[in-house]
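Asker: no sequence for this one, just the structure:
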């Protein structure tokens, strides 16, 4: 195998582009190797702000390709005595083989003569020449640019291309390649000759370039930990920020800076957001988890005087914090309650009214939900709903939109609102993303449910439901959040009823009344995904959804019982009994009441008596929602049902007798369906 070293050097690329490019290159390069029958080992794809890199060992040639060339039919190629015809001889000659090397194969059209040939593989270097440039130029890019007089487009101007395979420079089709790379733009900008993989990695490391993003990530973490110990603190490392900074530098150095302690009077989230999102700084915490007046910046250079760099970072952060402090104290001059009427001036959606309209819906919906699940929190939920959008009009949220809800909580507390009301204002957006925390307070949970129901019903009602991969209003996430809150709280909220409340509050804005059922099915679809991830089977979920769609807790209880019962030896007997009953009832209408006086055979009376007995025993089990117990007593009917079908002709010609027997079976079927629809199970 030969070593491939391929590097595209550019101007600084956006940090969010590089990791995405790495994944695409890794995937497409692996796919290309497979398609081209090139064996590869130790393939690695790296990226920095200034370079995209592929390293690995590749075979010098493609693997040989086995080809089957089909000729004339056997009966044309050979005479009855087995001697070849001129057609066979001509085919063999055209393929460069003797007649003896011909084989007979069977196809859909009959037997044919053929030749098995092995085609030599092409040179890997020849294939790389055309593929590598296209791999880079066809990367998905948010924006691209053209530079100099070349007709190429890329995310940033390409300044050099290193392409060495087996120690020799590849003559690429589009790029002019060489065996040279360049070190760190400021620390070691000189040209460096490269012969192989280890040579490449070692020389660039000496030139202050850590090509491997994981090595850079480790160094950043170590550097941050090291400098924060100087002040007895530890860093608050956000993984998303760490990822971003990893692709902003080629050789990281950590700088510890500080700010005035007076800024610590600002809410913690304001300080963290200012440092993290606007300056790419890492905050520092003490042993109690409280913010310290320090931060860590990551530099791409080791300046002659790092003190100057530190002071520069401190100066920029101070200006940012002064702005934040100004916004905060200006906002406190107007309480949230006084801001609410101004929400009439803010459009929520052109077809769903203003934010004030939305707040009125949230107040009413929160009241209805709270009355069902935690009646003692009704007034708190209504108050939180009334105030929950007011912080959108504050200066702070205008500058830092990611602080919506959080600032509402802070301003509510400063205005003397109930602590749970304030917390609910923050929590009603949760969960904001997968793995985010759910609301911790009951009031916050109620308001979060109201928020999500209003959004789901509102957008579905005007025809803006998710399509394919498009979900601009994050309705899938909101539906999952709604499900997770109900499951966590074990709240028995009737979903169909709650959706109806939301649609009633939307009133004249509803363009599609049929969307009520669509919202319910959409939420259940998200719930199904959660249940599948927990190990329940799709047919078990379908069997329960067929009889229960409103109560998520009850749905889970039924599925758990069915899943458990499925492992018992009685499961098959239950399925057989139910299916014998349900199959004969397909497409049949029958009167609801059974008339015992019309029974003609002992087996009818025996089955009816057993049905009455089982129904009586089932009542307390239904009240306790003991679905496992119910399935256990249902299975006792199997032998009696079998005797009934063996001895009794259900579809007799006499109408009254037939309808009475169908009514008996219908009653038994309905009893089963109070738990699950066993006909949906795949056995």
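Answerer: In hand now; what should we look at? All of these numbers come straight from a predicted model, not from anything done at the bench. Residues are numbered from 1 along each chain as shown.

Asker: Please count neighbours and contacts with C-alpha atoms only from this point.
Answerer: Will do.

Asker: and the spatially most central residue of the chain, what is it in contact with?
Answerer: Most central residue of the chain, judged by C-alpha distance to the mean C-alpha position with CA atoms, centre = their mean, is residue 434 at 7.5 Å. Taking CA atoms under 8 Å, 6 or more residues apart in numbering as the contact definition, residue 434 lies against residue 477.

Asker: measure it to residue 474 for me?
Answerer: In this structure, residue 434 and residue 474 are separated by 12 Å, where distance is defined by CA to CA, to the nearest Å.

Asker: where do the contact lists of those two overlap?
Answerer: Taking CA under 8 Å, 6+ apart as the contact rule, residue 434 and residue 474 have no neighbour in common.

Asker: picking up where we left off before, sticking with the residue nearest to the centre of the chain, tell me its helix or strand.
Answerer: Here residue 434 is covered by no helix or strand, with elements defined by DSSP states H and E.

Asker: Now do the same for the closest residue to residue 140 other than its chain neighbours: helix, strand or coil?
Answerer: With CA to CA, 6 or more residues apart in numbering as the criterion, residue 140 has its nearest non-adjacent residue at 7.6 Å, and that residue is residue 21. Reduced to three states with DSSP: H, G, I helix; E, B strand; the rest coil, the structure at residue 21 is helix.

Asker: Pasting the second one now:
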């Protein structure tokens, strides 16, 4: 049977830009999967199209009608389908009727012996599905099941029929090869034409004579790049080329999220360069960058030193011969926003951070936790505790720093641009002649703000960030404000991951359990264990995201470690150790030790009495254990965890011989206790870096 490519395009009013790509991909995948389920294609081979006004798909090599297939259908056991006279029972006749067959079909049945029982099978022919008959239902199903956050209701031209979709549908294009597929969907009949760019199209309607010609015709006649990724690449390449014309020392900030959003806003991108007055460069550049990216969807241009210039990239959706009006229009739009930022900045400078910090008493942090001033004081106490544990003596007034860190919440700049919390505080601190370290800590205590974000620059910033995150976790858990499902209004997951990253990636030796036990409110300690489990779960996810196996992660984080400063080095060592041939046997032996000791009640005297080591195998194990334990201890002190685990290989043979020859639970109680103590020491050495018994399931 002849196969042709199938094209479907749904033309709408402007789609939400942040979800356009996702809608296009979901629509294309759903359509193709449904056609595959009908056996009209052999594989999931398709192309996705999406623009601000359309989503579409080109499904490759689609049959018009599926092939007739014969299938053997199991009906029932023979003893149920036939009576003692070997005639069909009512049960068999009813089963055949349910399949559209009459009693004569009993001539086509087959008896098959299966598991000592005779079963009745019927060979039945199934006519292949017809694309013309099925496509309307396929499209309706796909559109109904798109990941649409908010539906829009609109009426059709008849004035009565209401349709629900993300945006009103204007046209449905359905072409199989060079033939229109007639169908009705969303109150519209399918056609073999579509509409191009609102302003750049060469024709009122664009005729699609063949599905394979769609993309090229839309480009050449419709003025539309229908492929999202091709449109995105064009923006990226044209943007770089335009900036190069300014000079080789300049580059545009290419934020991936902004690039995707802009791609969703245009059908035929046109890259232009706009400029603003130099006076606005006196405003903190983060503010200018934010307003250009968030409000106007411009790409700011930096010089080779990372400083903002007064030029920016505009991505327009039209291509007039004279682009000056477009450029001037965009420059006119951005100017008031920059003037507002300049005004807020100058107004803020009339005050000081200290003055702002005094007003933190007027900002409620949480009705059960007091004000931002109260919170800052709790952070200061945590910082003082942390500094003592880290033996830091910088003569820093922690209370003053904690209050200054939250002071910019009262500034006009942060009121207008909340994303700049901390960033603005750093600028104001520097202008007030605070040290770079002090100012950096103000900005950095919010870091990391997202996955892959930078960590604080120096130790003071580390301590403030750690204290701030621990205070957030303790305070909110203590009043029951825990994340539920996907909801996490106080970003506690982000705080926990940030805390873990700072401790682990900056090698900061702090006993996290000690801090939590010390500062968690004694009046409401019920949720403390939940908080510890919550942090442990984030730690496990953090390590799994670094492509370690579940077993390797369990080995180092199956129980919440007190310190996270060396956890990355430990798990790296476990990963290396797990690649050794001996590792699995040692892991299994360790698991066996764990199981034995689990049933043993120690009397807290774990000393090994050498005079009670009777058999040669236990003497050899004791000797080997003493020799390796000293070396292991030295390697761990030197943070050489790989070598420490490698030393365990020397214990493999003595361990194997011990378990082969020695009965741990000896009749003599003293010998039995001594052997258990030997296993206790062995267990400690084998778990010096991680619980390697977890590797036994790899």
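Answerer: Cool, got the structure. Source: prediction; values computed, not measured.

Asker: care to give me the TM-score?
Answerer: Laid over one another, the chains give 0.88 as their TM-score (TM-score structural alignment, normalised by the length of the first structure), with 674 aligned residues with a CA RMSD of 3.5 Å.

Asker: What residue in the second structure is paired with the residue nearest to the centre of the first structure?
Answerer: Structural alignment (TM-score structural alignment) places residue 434 of the first structure against residue 451 in the second structure.

Asker: do the same with residue 240 of the first structure
Answerer: Under the alignment by TM-score structural alignment, residue 240 of the first structure pairs with residue 257 in the second structure.

Asker: Residues in contact with whichever strand or helix holds that match: which ones?
Answerer: With elements delineated by DSSP H and E, residue 257 of the second structure resides in helix 256-263, which encompasses its position. By CA under 8 Å, 6+ apart, the surrounding residues in contact with helix 256-263 of the second structure are 17-18, 228, 231-232, 235-236, 269, 293, 297, 315.

Asker: Sort out which of the residues you listed are in strands and list them.
Answerer: With strands identified by DSSP state E, the entries of those that belong to them are residue 315.

Asker: Closest one to residue 28 of the second structure out of the contacts of helix 256-263 of the second structure, please.
Answerer: The shortest gap between residue 28 of the second structure and any of these belongs to residue 228, at 12.7 Å (CA to CA).

Asker: just to revisit the earlier point, how near is the match of residue 434 of the first structure to residue 395 of the second structure?
Answerer: When CA to CA is applied, the distance between residue 451 of the second structure and residue 395 of the second structure equals 33 Å.

Asker: Check residue 302 of the second structure too.
Answerer: Going from residue 302 of the second structure to residue 395 of the second structure by CA to CA gives 38 Å.

Asker: More neighbours: which of these two?
Answerer: residue 302 (19 against 6; other CA atoms under 10 Å).

Asker: Can you tell me the element the more buried one falls in?
Answerer: Following DSSP H and E, one finds residue 302 of the second structure within strand 299-303.

Asker: Run through the neighbouring helices and strands of that strand.
Answerer: Using 3 or more CA pairs under 8 Å, 6 or more residues apart in numbering; DSSP states H and E as the contact criterion, the secondary-structure elements in contact with strand 299-303 of the second structure are strand 250-252, helix 285-294, strand 308-316.

Asker: according to the alignment, whichever helix or strand comes after the last one goes to what range in the first structure?
Answerer: When you say that, I think you mean strand 308-316 of the second structure. Using DSSP H and E, the helix or strand that follows strand 308-316 of the second structure towards the C-terminus is helix 324-348. When helix 324-348 of the second structure is aligned against the first structure using TM-score structural alignment, it corresponds to residues 307-331.

Asker: Quick check: that stretch compared with the second structure, mean distance?
Answerer: Once the two models are superposed, stretch 307-331 of the first structure sits on average 1.2 Å from its counterpart in the second structure (mean CA distance after the TM-score superposition for the first structure).

Asker: Next, the buried residues of that stretch.
Answerer: Taking 16 or more other CA atoms under 10 Å as the neighbour-count basis, stretch 307-331 of the first structure is seen to contain the buried residues 309-310, 313-314, 317-318, 320-321, 324-325, 327-328, 331.

Asker: same question, stretch 518-528 of the first structure
Answerer: Burial within stretch 518-528 of the first structure, assessed by neighbour count using 16+ other CA under 10 Å, is assigned to 518-520, 522-524, 526-528.

Asker: Alright, I will stop here.
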